[in-house]
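Peer 1: Build me a model:
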Amino acid sequence: MFHGKTNKRTSEPKMRDFSLSDVRLFTKAAQLGGLTPAADALSVPKASASRQLQRLEAMVGHQLLHRGSTRFALTEEGREFLVAAGQVLSILDDVMLSLSSGAGTLAGRLRVAAPHYYGRELLGVHLPDFMSAYPQLEVVVETGNDRADLFRDEADVAIRRGREGCDEMVARHLKNEPMVLCATADYLAPRQAIESVSDLAPHAFLVSEIEGRKKEISLSITGKTHRLNVESVFQSDDLELILKLTLAAKGIGLVPLSLARSHLDSGALSSVLPALKLTPQEINLVYLPSRRHSPKIKTFVDYVLNIFKQS
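Peer 2: Got it, this is the predicted structure:
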């Protein structure tokens, strides 16, 4: 009987070596919606593209793409693999660009997702200087998409309102944005005076929270959330649209103080229940932990943090 030591490695799963060209072809096919356009984009012979995909699927042990004459879509396993593949390729591309471009030079593409207001008012003002400093870096900003799924490679970094969805990512706090309830005199004049939170019930509200019921709003006051049944609620993720409708006397708007300040100063808008201490909205810059060492992301994050620090 053999009494030697058991080789524990025999119970460990065998690691598989993937071809990066196969992985890149798969991600490009998922991006462009077909093997043929992916092969053209990567200068891969069309005859070998199908074989590369089959080889990758054999390595993964699952079919990654549904493909046919009229149908081309990711399988469930393909969607899962695409997330990891996209992250790995992004990291490798960052490193290769950094090494080939030389120290202090950024190149490639940086994709930023931000809410309408912050994308235009903040990045629109300061991005030209950033782009001048790094002319080889292509910056793409998608406003109105602060909920972009970074795990599915929809953006490299995102500016987000609130903490929702930040737990699995690196979240750098930018600022706490004071909020204000406001309305025009034309809207308020024909209605009963508002002296307490309970007086808000018969009013129309314009808010940016895309959740809840049509006739219910949530007001965060001094750390506590008050749910109110109101006359009606208009919801949009576009804060500037909310402000325009508020100025058009369509209801009471809940908007950032910085967005409404000039209209409050001019008298076009009046603060509703100004003594209320509304909880500020937290603004964060988020990115994936696996991308924390990406030179382009690190440089952009430091740049944005510096902007908010000075504001």
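
Peer 1: Please make it C-alpha for all contacts and neighbour counts, starting now.
Peer 2: Will do.

Peer 1: which residues of the chain fall in helices?
Peer 2: With helices called from DSSP state H, the chain shows them at 20-32, 35-42, 46-60, 76-101, 116-118, 124-133, 185-188, 239-247, 257-266, 295-310.

Peer 1: Who are the packing partners of the fifth one?
Peer 2: Here helix 116-118 touches helix 239-247, going by 3 or more Cα pairs under 8 Å, 6 or more residues apart in numbering; DSSP states H and E.

Peer 1: Which residues outside stretch 40-55 are in contact with it?
Peer 2: Stretch 40-55 is contacted from outside by 22, 25-26, 35-36, 39, using Cα atoms under 8 Å, 6 or more residues apart in numbering.

Peer 1: to the chain's geometric centre, what's the distance from stretch 272-285?
Peer 2: Stretch 272-285 has its C-alpha centroid displaced from the chain centroid by 22 Å (Cα atoms, centre = their mean, to the nearest Å).

Peer 1: Proceed likewise with the subsequent sequence, for comparison:
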Amino acid sequence: MVSNSTTRGHVELTDLRLLAKAAELGSLAKSARALGIEKAAATRRLQRLESALGCKLIHRQGGRFALTEEGRALLPHAQRGISALDDGFASIMAPDAPLTGTLRVAAPHTYGRRTISPLLLAFAAKNPDLVVELKLGSERVDILADEADLAIRIGEIGSESLVARKLAVERFLLCASPAYISSAPPLLTPDDLINHRIVDLRVGVARTHIELIGKKGPRQVRVKPSFRCNDPEMVISAACAGLGVAVAPYSIGVEEFSDGSLVRLLPEWEVPSRDVSAVYAPKRGQSRALRAFLDHLVEAMRQGPLPGVIGLHQSTFSIPTGSDT
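Peer 2: This next block holds a predicted model:
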């Protein structure tokens, strides 16, 4: 429990904040400066916390700093508790009070770096009292296991227990380089794809079919991938290098389509688009920081999403002239 008492078994919130800050900065002295207290006061707070818990939390030797096994076990719980309390405090503050605490955002590597990170940087600049973390990667984080507060998902949301807010629509195009097209077998109908090398945006289980949508509805077409990768930029590069036909996200390859490095194929057939969504656990929806960032994302996407991404106020967008065959 959190208390003002210093008797054994009672813990001060300020002491937990010190531990979390020291772990974040890797230094007790730096954490003292960040919290605006003297180093001696920080040392006393740490000793008070260790006394209350009956164990050592930090190894200190020759200027080195490291959490003990007990410290490592306590840290994530302390961080979550501090964040929850900060959210509770914030919920009763004035709406225009500065955002504080920590906001953890996860996103696919390429999309996150190209689209989400500029928006997150702008949000962080407007909220200097808020600690912002961005985790980029191809593996999905487990929101329900508290690995992040909010995640950007393209396509499937995941667990039905998550709350999802649609931000935009990502469009995909069937494409290849002019050099590949000039030397490859004719590609006049979807059935011709079986005779072509395929650059696949996935790894692991081999794809055997892709879905295309024509005037008469969707259709599954057999394919044989010869190059697979889970990074869309690498898929674009592979297609430009003539490795085969790719299903590529237009927002990532917009420059290549514009300058003719990639050519759209079978333009009368559409590749299914995918929703871009922000997802979070229901309990996290109470966070002022999360709600503020979500509103920031929605407004930014409404004002002008990345080329190739259809904002929610749009019904479609144009592909640069000369990209169709």
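
Peer 1: circling back: in JSON lines: the helices of the first structure, plus mean neighbour count and distance to Pro178 of the first structure.
Peer 2: As requested, the helices of the first structure are arranged in JSON lines below (neighbours: other Cα atoms under 10 Å; distance: least, Cα to Cα, whole Å):
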{"stretch": "helix 20-32", "mean neighbour count": "19", "distance to Pro178 of the first structure": "39"}
{"stretch": "helix 35-42", "mean neighbour count": "17", "distance to Pro178 of the first structure": "47"}
{"stretch": "helix 46-60", "mean neighbour count": "16", "distance to Pro178 of the first structure": "49"}
{"stretch": "helix 76-101", "mean neighbour count": "16", "distance to Pro178 of the first structure": "35"}
{"stretch": "helix 116-118", "mean neighbour count": "19", "distance to Pro178 of the first structure": "14"}
{"stretch": "helix 124-133", "mean neighbour count": "13", "distance to Pro178 of the first structure": "21"}
{"stretch": "helix 185-188", "mean neighbour count": "16", "distance to Pro178 of the first structure": "22"}
{"stretch": "helix 239-247", "mean neighbour count": "20", "distance to Pro178 of the first structure": "14"}
{"stretch": "helix 257-266", "mean neighbour count": "14", "distance to Pro178 of the first structure": "6"}
{"stretch": "helix 295-310", "mean neighbour count": "15", "distance to Pro178 of the first structure": "14"}
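
Peer 1: In JSON lines: those, plus distance to Asp146 of the first structure.
Peer 2: Listed next are these as JSON lines, based on distance: least, Cα to Cα, whole Å:
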{"stretch": "helix 20-32", "distance to Asp146 of the first structure": "21"}
{"stretch": "helix 35-42", "distance to Asp146 of the first structure": "29"}
{"stretch": "helix 46-60", "distance to Asp146 of the first structure": "33"}
{"stretch": "helix 76-101", "distance to Asp146 of the first structure": "19"}
{"stretch": "helix 116-118", "distance to Asp146 of the first structure": "8"}
{"stretch": "helix 124-133", "distance to Asp146 of the first structure": "16"}
{"stretch": "helix 185-188", "distance to Asp146 of the first structure": "31"}
{"stretch": "helix 239-247", "distance to Asp146 of the first structure": "12"}
{"stretch": "helix 257-266", "distance to Asp146 of the first structure": "18"}
{"stretch": "helix 295-310", "distance to Asp146 of the first structure": "15"}
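
Peer 1: Glu231 of the first structure: which of those helices is closest?
Peer 2: helix 185-188 (13.9 Å; Cα to Cα).

Peer 1: what's the matching range in the second structure for the closest one?
Peer 2: Helix 185-188 of the first structure lines up with residues 178-181 of the second structure when matched by TM-score structural alignment.

Peer 1: so how far does that stretch sit from its counterpart in the first structure?
Peer 2: Here stretch 178-181 of the second structure, set against the first structure after superposition, deviates by a mean of 1.5 Å using mean Cα distance after the TM-score superposition for the first structure.

Peer 1: Residues contacting that stretch, please?
Peer 2: The contact list for stretch 178-181 of the second structure, computed with Cα under 8 Å, 6+ apart, reads 242-244, 260-263.

Peer 1: Output the contacts of stretch 40-55 of the first structure as JSON lines; include the columns distance to Phe308 of the first structure.
Peer 2: Converted to JSON lines, the contacts of stretch 40-55 of the first structure look like this (distance: Cα to Cα, whole Å):
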{"residue": "Asp22", "distance to Phe308 of the first structure": "42"}
{"residue": "Leu25", "distance to Phe308 of the first structure": "40"}
{"residue": "Phe26", "distance to Phe308 of the first structure": "39"}
{"residue": "Leu35", "distance to Phe308 of the first structure": "44"}
{"residue": "Thr36", "distance to Phe308 of the first structure": "45"}
{"residue": "Ala39", "distance to Phe308 of the first structure": "43"}
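
Peer 1: quick check, nearest of these to Ser132 of the first structure?
Peer 2: Nearest to Ser132 of the first structure among the contacts of stretch 40-55 of the first structure, with distances taken as Cα to Cα, is Leu25, at 32.9 Å.

Peer 1: excluding its backbone neighbours, what's nearest the closest one?
Peer 2: Ala38 (6.3 Å; Cα to Cα, 6 or more residues apart in numbering).

Peer 1: repeat for Tyr303 of the first structure
Peer 2: Counting by Cα to Cα, 6+ apart, Tyr303 of the first structure lies nearest to Phe130, which is 7.8 Å off, once chain neighbours are set aside.

Peer 1: that older thread, hang on, isn't the residue nearest to Leu25 of the first structure packed against Asp22?
Peer 2: No: Ala38 of the first structure is beyond contact range of Asp22, at 11.2 Å (criterion: Cα atoms under 8 Å).

Peer 1: Now for those two: what residues contact both?
Peer 2: Contacts common to Ala38 of the first structure and Asp22, judged by Cα under 8 Å, 6+ apart, are absent.

Peer 1: Correct me if wrong: Gln87 of the first structure contacts Asp153.
Peer 2: Yes: using Cα under 8 Å, Gln87 of the first structure makes contact with Asp153 at a distance of 7.2 Å.

Peer 1: circling back to that earlier point, let's see if you can find the most crowded of the contacts of stretch 178-181 of the second structure.
Peer 2: Highest neighbour count within those: Leu262, with 29 neighbours (other Cα atoms under 10 Å).
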